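# Fold the stuff below for me.
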Amino acid sequence: MSKVTLQRGTVAILLCVITFLVYIKNINGSELDQHEIMARYYEVISKVEKLYGNHQHADGEFYNGSLDDIAKVEEFLRPYMTEETVSEVINHFFRESEDLLVYAGNFQDYLLTSRESYYSPNLSEGYYSLVRDTILNPGLKLVLDEQITINKKEDKYIIEIDDITIRYYNESEGMYHYSRLGFPPSDCLRATFTFITRDGELVLSNFNVRSL
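I've put the predicted structure just below:
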């Protein structure tokens, strides 16, 4: 075997090794991407929970004492959502009232009716009924990784939750905390969350949540 032939063989082997290593790196990278997407999903759900909390009351209306104007809510949500999604969330949960950003619609009515007591003898009038078809649905943070499907379409990462049963408590044993808030023992959840990359970070660009 000539020296040239040996050198060519060595180069060929090195190229094969490099190609294999790149292939393995790409596979691992895809797995890491999925973990990153799921971590971002749970982070967004956790952040959004804070929109409806720290209830304060003034001039007959309730508002979030930590997020009492549009600028604060925009600053709070902007790292996690596109501008359009931020506006959608704000318009759904809030409305402006003089110098305050107060809760809108049923979110305001619920607190006005129940005041500081969340007791509800009727499931249709409880807290759960209020949030079940929104991004505040408590079941969203209870979904397991293996119950979620992630699809990539062009520059979008789409998380699909397809008719997953969420169990809140055992009906035979009863759970006062959940039942008094209008939670059923279990519920079926369907949701879609679409993320895009902005400045190297995943941000929520669209979502749809429905309790069946």
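# make it CA atoms for all contacts and neighbour counts henceforth
Will do.
# So which elements touch whichever helix or strand residue 163 is part of?
Using DSSP states H and E, residue 163 sits within strand 156-167. Using 3 or more C-alpha pairs under 8 Å, 6 or more residues apart in numbering; DSSP states H and E, the elements in contact with strand 156-167 are strand 149-153, strand 186-198.
# Determine how far stretch 47-58 lies from the middle of the whole chain.
17 Å (C-alpha atoms, centre = their mean, to the nearest Å).
# Contacts made by it with the rest, please.
62, 63, 64, 65, 66, 67, 77, 135, 136 (C-alpha atoms under 8 Å, 6 or more residues apart in numbering).
# can you point me to the longest helix in the protein?
Using DSSP state H, we find that the single longest helix of the chain is helix 3-48.
# give the contact list for the residue positioned nearest the centre of the chain.
Central residue of the chain (C-alpha atoms, centre = their mean): residue 45, 3.4 Å from the mean position. Under the criterion of C-alpha under 8 Å, 6+ apart, the contact list for residue 45 reads 135, 136, 140, 141.
# one more time with 10 Å
Applying C-alpha atoms under 10 Å, 6 or more residues apart in numbering, we find residue 45 in contact with 80, 135, 136, 137, 138, 140, 141.
# and for comparison, fold this next one:
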Amino acid sequence: MKKWLISFILCGLTLVACSNDKLVGEEDVLVSYYELVDMCNELFRYHAPMDEHYINEAYQHVADVQNLLEGKVTEHGLEQIIESIFDKEEEQLVYKGQYKRYIEESYYYGNDYNHRDEYYPTVRESILNPGLQIISSEELQVESKDENVLVTGEQVPVIFYDEEDRLNKMQFQRFGYPAVDYITISFSFVHKNGQYLMDDYHIEIVEG
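Sure, this is the predicted structure:
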């Protein structure tokens, strides 16, 4: 269902761009944004224990993440993503504290715990937040700044489910999702060899 939703958003960008007379290249930047945040969700899957740590079996080394995000990020952007999610134990990438705790206490490996409702709070203020994929393009601004192109959104509403839909509400609440969250983002892209590469990003949740 997630792949269908991402495809729907990406296909819809063309219509949105035409109807709003968006600047040349704006559609391409937004496509790059949506593709990037979708790909990054791969980095919090395939969990496996390693000594006292937890790893992603599919992306155990920097080169693995580099291959995943090739053509989507600059070297600095790659480093920023990796350092926000992983620590390095020699050449091995291991999950940072907050992600380790969630895996440890969740249904994956916990014996006495069932902390699945900590999933969304764990990834909420990170590039792993699934809400980044379903932000409406109408809520995002694209602007040029020096040699970069910025994709920004201020207190953007992200709707996960309808409070009146009891089934969806129950399923999302099991993983700690609110009905609506508000996210402030800034993604900086550079245009290189015909591609928009993410060079820097900031994600912020302002409570209240």
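# Can you pull the TM-score for these?
After superposition, the two chains reach a TM-score of 0.78 (TM-score structural alignment, normalised by the length of the second structure), with 181 aligned residues with a C-alpha RMSD of 2.2 Å.
# ok, back up a step: just say which of the helices and strands packed on strand 156-167 of the first structure is most tucked in.
Of all those, strand 186-198 has the most neighbours on average by mean count of other C-alpha atoms under 10 Å, namely a mean of 18.
# Over which residues of the second structure does that one lie when aligned?
Using TM-score structural alignment, strand 186-198 of the first structure corresponds to residues 180-192 of the second structure.
# same question, stretch 149-166 of the first structure
By TM-score structural alignment, stretch 149-166 of the first structure lines up with residues 141-158 in the second structure.
# List the buried residues for that stretch?
142, 148, 149, 150, 151, 152, 153, 156, 157, 158 (16 or more other C-alpha atoms under 10 Å).
# Check stretch 204-212 of the first structure too.
So, applying 16+ other C-alpha under 10 Å, buried residues of stretch 204-212 of the first structure: 204, 205, 206, 207, 209, 210, 211.
# on that earlier part again, and the residue nearest to the centre of the first structure, what's its match in the second structure?
Match for residue 45 of the first structure (TM-score structural alignment): residue 37.
# Superposed on the second structure, what's the mean shift for the strand holding residue 163 of the first structure?
The superposed strand 156-167 of the first structure is, by mean C-alpha distance after the TM-score superposition for the first structure, a mean 1.1 Å from where its aligned residues fall in the second structure.
# again, but for stretch 37-46 of the first structure
Looks like 0.8 Å for stretch 37-46 of the first structure (mean C-alpha distance after the TM-score superposition for the first structure).
# For that stretch, buried residues please.
For stretch 37-46 of the first structure, by 16+ other C-alpha under 10 Å, it's 37, 38, 40, 41, 44, 45.
# Also stretch 166-177 of the second structure?
169, 172, 173, 176, 177.
# do stretch 64-76 of the first structure as well
For stretch 64-76 of the first structure, the neighbour count (16+ other C-alpha under 10 Å) marks 64, 65, 67, 68, 69, 70, 73, 74, 76 as buried.
# surely the first one meets residue 101?
Right, the one you point to is residue 64 of the first structure. Yes - assessed by C-alpha atoms under 10 Å, residue 64 of the first structure is found in contact with residue 101 at 8.0 Å.
# Overlap of the contact sets of those two?
73, 94.
# What ranges does the second structure have for its helices?
2-19, 26-40, 62-68, 75-85, 97-105, 119-123, 131-134, 166-173.
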